[in-house]
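In: okay, predicted coordinates and the sequence, questions at the end:
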Amino acid sequence: MAEIRAFNATLQTGNFTRAAALLSVSQPAITAQIRKLESRFMSPLLERFSKSVRATELGHQLYQITRQYHDLEAAIDALSNPTLAPGKMTLQVANASSLIFMPLIAEFSRRFPLTTLKIRSVTTSECRQLLLNREVDIGLFPLMNDNSELSRLAFSSHRLVAVLRLDHPLAHKSAVSVRELAAEPLIIYKPEAYTQQTLEQLFGRHQLTVSGNVVVDGRLDMSEAVYHGLGVGFALEQDFSSDSRLKVLPVTEATDDVIEHVVWMKNRRNLPGIRDFIHLAIEQRCGALSELSEL
């Protein structure tokens, strides 16, 4: 176990020095443990660089198995101390919808100020993969397909909208149809972006094809491309920050809600940090529903 801890800490922190600091041992001790582990496999587990390391294929396979050991230790601590709140720890979060989830993240930070939050802003598909690889603890994204390893909490919902310049011929309308949009130059996202997938599904249901000469990586680039006259852009409604230069219009046929979820590995639910984040999300979700019921 000492060898495994040294190996995992080195991969998690990126080099031997930080791994030694994490485990409160000397750097030579870390190096010795990893060499001993590699001798068991009679093959390198790490590629060494001047200031970092990277797992070999065999090392990656070993890490996928052994990274669960830390969860086991944390689960035992949580079982023996059921009221234990997260202390000085790091919670890794993969976030695909910052405007929706940042208030939740901020509230968690206020309640648990000793916890360091590491936030990775990535696409929906990347969020899912990072969770399954145990590279993050919490995912914030639309999880549309059931997965036996993942649990989810519906947190918010919104729909696809079109984004136009104020002087665009369609900007005076209260809503715009997919056929009107199909006749316009469109600003599109890379294929793995969830907004792009939603757009293509919508157009596909009406036997239309999404095409455009401008492909962007994110919503900020989309907004600037729209403002500079490169075409009509798209966003999920709550993901778009208000911009006085642009007009946001509902798409008439976009009647399906996209549900944003808080997502976690089922077998990690009771770990400190993850458990508390879930409880806070439930609390905020129930509070929002109570406010709606009073309107």
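Out: Looks like it came in fine. Numbers count the residues shown, from 1 in each chain.

In: when you work out contacts or count neighbours from here on, use the C-alpha atoms and nothing else.
Out: Noted.

In: got a list of contacts for stretch 196-214?
Out: Taking Cα atoms under 8 Å, 6 or more residues apart in numbering as the criterion, the residues outside stretch 196-214 that touch it are 160, 178-179, 182, 185-191, 230, 234, 253-254.

In: which among those residues count as buried?
Out: Listed as buried from the contacts of stretch 196-214 are 160, 178, 182, 185-189, 230, 234, 253-254; burial here means 16 or more other Cα atoms under 10 Å.

In: in helices, which of those residues appear?
Out: Among those, the members falling in helices (DSSP state H) are 178, 182.

In: which of the buried ones among the contacts of stretch 196-214 lies closest to Asn95?
Out: Nearest to Asn95 among the buried ones among the contacts of stretch 196-214 is Tyr189, at 17.5 Å by Cα to Cα.

In: so how far is stretch 272-287 off the chain centroid?
Out: Stretch 272-287 has its C-alpha centroid displaced from the chain centroid by 17 Å (Cα atoms, centre = their mean, to the nearest Å).

In: need the residues that contact that stretch.
Out: Residues contacting stretch 272-287 (Cα under 8 Å, 6+ apart): 74, 78, 84-86, 91, 104, 108, 137-138, 153, 155, 262, 264, 268-269.

In: which of those residues are buried, as a PyMOL select command?
Out: To isolate the buried subset of the contacts of stretch 272-287 in PyMOL, counting by 16+ other Cα under 10 Å, use the following:
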select buried, resi 74+78+86+91+108+137+138+153+155+262+264+268+269
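
In: which two among the contacts of stretch 272-287 are spaced furthest apart?
Out: Across the contacts of stretch 272-287 (Cα to Cα), the longest gap, 26.7 Å, separates Ala74 and Phe155.

In: filter the buried ones among the contacts of stretch 196-214 down to the ones in strands?
Out: If you go by DSSP state E, the buried ones among the contacts of stretch 196-214 have 160, 187-189, 234 in strands.

In: the stretch 51-200 of the chain: helices as residue ranges?
Out: Remark: helices assigned in the stretch 51-200 of the chain by DSSP state H, counting those that start in this stretch are 57-66, 68-80, 98-111, 124-132, 178-182, 194-205.

In: highest average neighbour count across those?
Out: Of the helices of the stretch 51-200 of the chain, the one with the most neighbours on average (mean count of other Cα atoms under 10 Å) is helix 124-132, at a mean of 20.

In: what's that helix in contact with?
Out: Contacts of helix 124-132 (Cα under 8 Å, 6+ apart): 94-96, 136-143, 149, 192-194, 264-265.

In: which among those residues end up buried?
Out: 94-96, 136-143, 193-194, 264-265.

In: presented hereafter is structure B, for comparison with structure A:
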Amino acid sequence: MDLRLLRTFQAVAELENITQAAERLNFTQPTVTAQIRQLEEHFGVRLFERLGKRLYITEAGRFLACQSANLLVLYEKLEGQMQDFTERPEEVRLGISSPLMNYHLSSVVRHFRREKANLSLQVDLCLSGAEVENGLLNNRFDVGLLHEKPVSSLLSPFFWRKEAMIWVGCLDMVSLCQGKPLAEWPYLSFRPGTVMREKSKGAMQEQEPDSLAEYSDSEGVKRAVLDGLGVAFLPERLVQAEVENGFLAILTDAPAGQLELWAAVHRDKEETPGRKELFAALGIETKK
């Protein structure tokens, strides 16, 4: 039902005069009369009776006046509450498959804070690319950043960037490994089935040494390398600061590699200004 009909009815019920109600509402008298008649037809009861020049509200009219007054108060409250949502920053829910992505997100968050106060970013670190894909499929995330191209045909993939991968270790460990066969390296690896594990195997032409320990996340591997437990094949961006500060060194005669990073969205999800701004800040081309 059009709530304007109830507002018109409230004015007539209060003033008991259609002409005065029309003046208050800035309507014509026939418009007010037509709206009252429309309400009466809707409910199937008489709301007013006219005796001579006087207008009298019926019992049904008095009941409607009481209930509609409460309804209009609730509606006005609801309008105010819904207005709060329009004034909130748009939240972009981002799922990432590796801590590596965080090294690229600081500039995005800074951009949102300085230039796009009407946008906010919620970042969830997932255990795998599969978890990110599931989050996109069940609408947990608006955007996913993965270290491999998504598998699901329900997702639209967008190539983001390539990351160089290098062998690193603490200074003593690198000195120990340089010039020795791969099989003799004190090797720290990722769990089987992970993209990082496949990348390290590919860099060594499938001749990987026995691993001292296997980790599920790159930050865990980096921490072990910093503690001098072994060497590892990691994205260069992940260890750049530690290399520059002399905490880690690169095995210069070891095979390097590359890691592809991808963005993905559900193909049926409508594009929003926030998502568009996030892709622009990350430098991701969405036009195909």
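Out: Everything's here; your move. Here the structure is a predicted model, which means the values were calculated and not measured.

In: TM-score for this pair?
Out: Scored by TM-score structural alignment, normalised by the length of the second structure, the superposition of the two chains gives a TM-score of 0.56; 193 aligned residues with a Cα RMSD of 3.2 Å.

In: turn the buried ones among the contacts of stretch 196-214 of the first structure into CSV, including distance to Thr124 of the first structure.
Out: Formatted as CSV, those follow (distance: Cα to Cα, whole Å):
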residue, distance to Thr124 of the first structure
Leu160, 15
Val178, 24
Ala182, 25
Pro185, 25
Leu186, 22
Ile187, 19
Ile188, 16
Tyr189, 13
Leu230, 26
Phe234, 16
Glu253, 23
Ala254, 20
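
In: what's the residue nearest the centre of the second structure in contact with, if anything?
Out: Centroid-nearest residue in the second structure, with Cα atoms, centre = their mean: Arg93, separated by 1.5 Å. Contacts for Arg93 of the second structure (Cα under 8 Å, 6+ apart) come out as 121-124, 140-143.

In: for those, which one is nearest Gly61 of the second structure?
Out: Distances from Gly61 of the second structure to the contacts of Arg93 of the second structure, taken by Cα to Cα, are shortest for Arg140, at 48.4 Å.

In: residue in the first structure paired with the closest one?
Out: Taking TM-score structural alignment, the alignment pairs Arg140 of the second structure with Glu135 from the first structure.

In: can you tell me how far its match is from Gln12 of the first structure?
Out: According to Cα to Cα, to the nearest Å, Glu135 of the first structure and Gln12 of the first structure sit 9 Å apart.

In: distance of the aligned partner of Arg114 of the second structure in the first structure from Gln196 of the first structure?
Out: Aligned by TM-score structural alignment, Arg114 of the second structure pairs with Arg110 of the first structure. Distance of Arg110 of the first structure to Gln196 of the first structure, given as Cα to Cα: 34 Å.

In: and Leu11 of the first structure, how far from Val248 of the first structure?
Out: As defined by Cα to Cα, Leu11 of the first structure lies at a distance of 44 Å from Val248 of the first structure.

In: for Leu236 of the first structure, same thing?
Out: Leu236 of the first structure is 10 Å from Val248 of the first structure, by Cα to Cα.

In: so what sits against both of the two?
Out: Taking Cα under 8 Å, 6+ apart as the contact rule, Leu236 of the first structure and Val248 both touch Val161.

In: relative to helix 194-205, how tilted is the helix or strand hosting Met222 of the first structure?
Out: Secondary structure assignment for Met222 of the first structure, by DSSP states H and E: helix 219-227. For helix 219-227 of the first structure against helix 194-205, the angle by axes from the mean of the first three to the mean of the last three Cα atoms, to 10 degrees is 60 degrees.

In: got the contact list for stretch 108-123 of the second structure?
Out: Against stretch 108-123 of the second structure from outside (Cα under 8 Å, 6+ apart): 88-96, 274, 278, 281-282.

In: and the two most separated of these?
Out: Farthest pair in the contacts of stretch 108-123 of the second structure (Cα to Cα) is Arg88 and Ile96. Separation: 24.1 Å.

In: remind me, longest helix of the first structure?
Out: helix 274-294.

In: tell me how many other residues surround Ser242 of the first structure.
Out: Ser242 of the first structure has 10 neighbouring residues, counting by other Cα atoms under 10 Å.

In: what does it align to in the second structure?
Out: Using TM-score structural alignment, Ser242 of the first structure pairs with Ala241 in the second structure.

In: which SS class is that match?
Out: helix (DSSP: H, G, I helix; E, B strand; the rest coil).

In: picking that back up, and the helices of the stretch 51-200 of the first structure: which comes nearest Leu289 of the first structure?
Out: Across the helices of the stretch 51-200 of the first structure, closest to Leu289 of the first structure is helix 98-111 (Cα to Cα), at 15.4 Å.

In: and the closest one, how far out from the chain middle?
Out: So, by Cα atoms, centre = their mean, the centroid of helix 98-111 of the first structure is 14 Å from its chain's centroid.

In: again with stretch 246-259 of the second structure
Out: 34 Å.

In: picking that back up, redo the ones in strands among the buried ones among the contacts of stretch 196-214 of the first structure as JSON lines? Include distance to Asn213 of the first structure.
Out: What follows is these, written out as JSON lines (distance: Cα to Cα, whole Å):
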{"residue": "Leu160", "distance to Asn213 of the first structure": "21"}
{"residue": "Ile187", "distance to Asn213 of the first structure": "7"}
{"residue": "Ile188", "distance to Asn213 of the first structure": "8"}
{"residue": "Tyr189", "distance to Asn213 of the first structure": "11"}
{"residue": "Phe234", "distance to Asn213 of the first structure": "15"}
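
In: what is the nearest of those to Val216 of the first structure?
Out: Distance to Val216 of the first structure across those (Cα to Cα) is lowest for Tyr189, with 5.1 Å.

In: for the longest helix of the first structure, buried residues please.
Out: Neighbour-count burial for helix 274-294 of the first structure, counted by 16+ other Cα under 10 Å, picks out 274-278, 280-282.

In: got TSV for these, with distance to Phe16 of the first structure too?
Out: Formatted as TSV, the buried residues of helix 274-294 of the first structure follow (distance: Cα to Cα, whole Å):
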residue	distance to Phe16 of the first structure
Ile274	27
Arg275	31
Asp276	31
Phe277	31
Ile278	33
Leu280	36
Ala281	36
Ile282	39
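
In: burial measure for the closest residue to Gly169 of the second structure other than its chain neighbours, as a count.
Out: Of all residues not flanking Gly169 of the second structure in the chain, Val231 sits nearest, at 4.5 Å (Cα to Cα, 6 or more residues apart in numbering). Counted with other Cα under 10 Å, the neighbours of Val231 of the second structure add up to 29.
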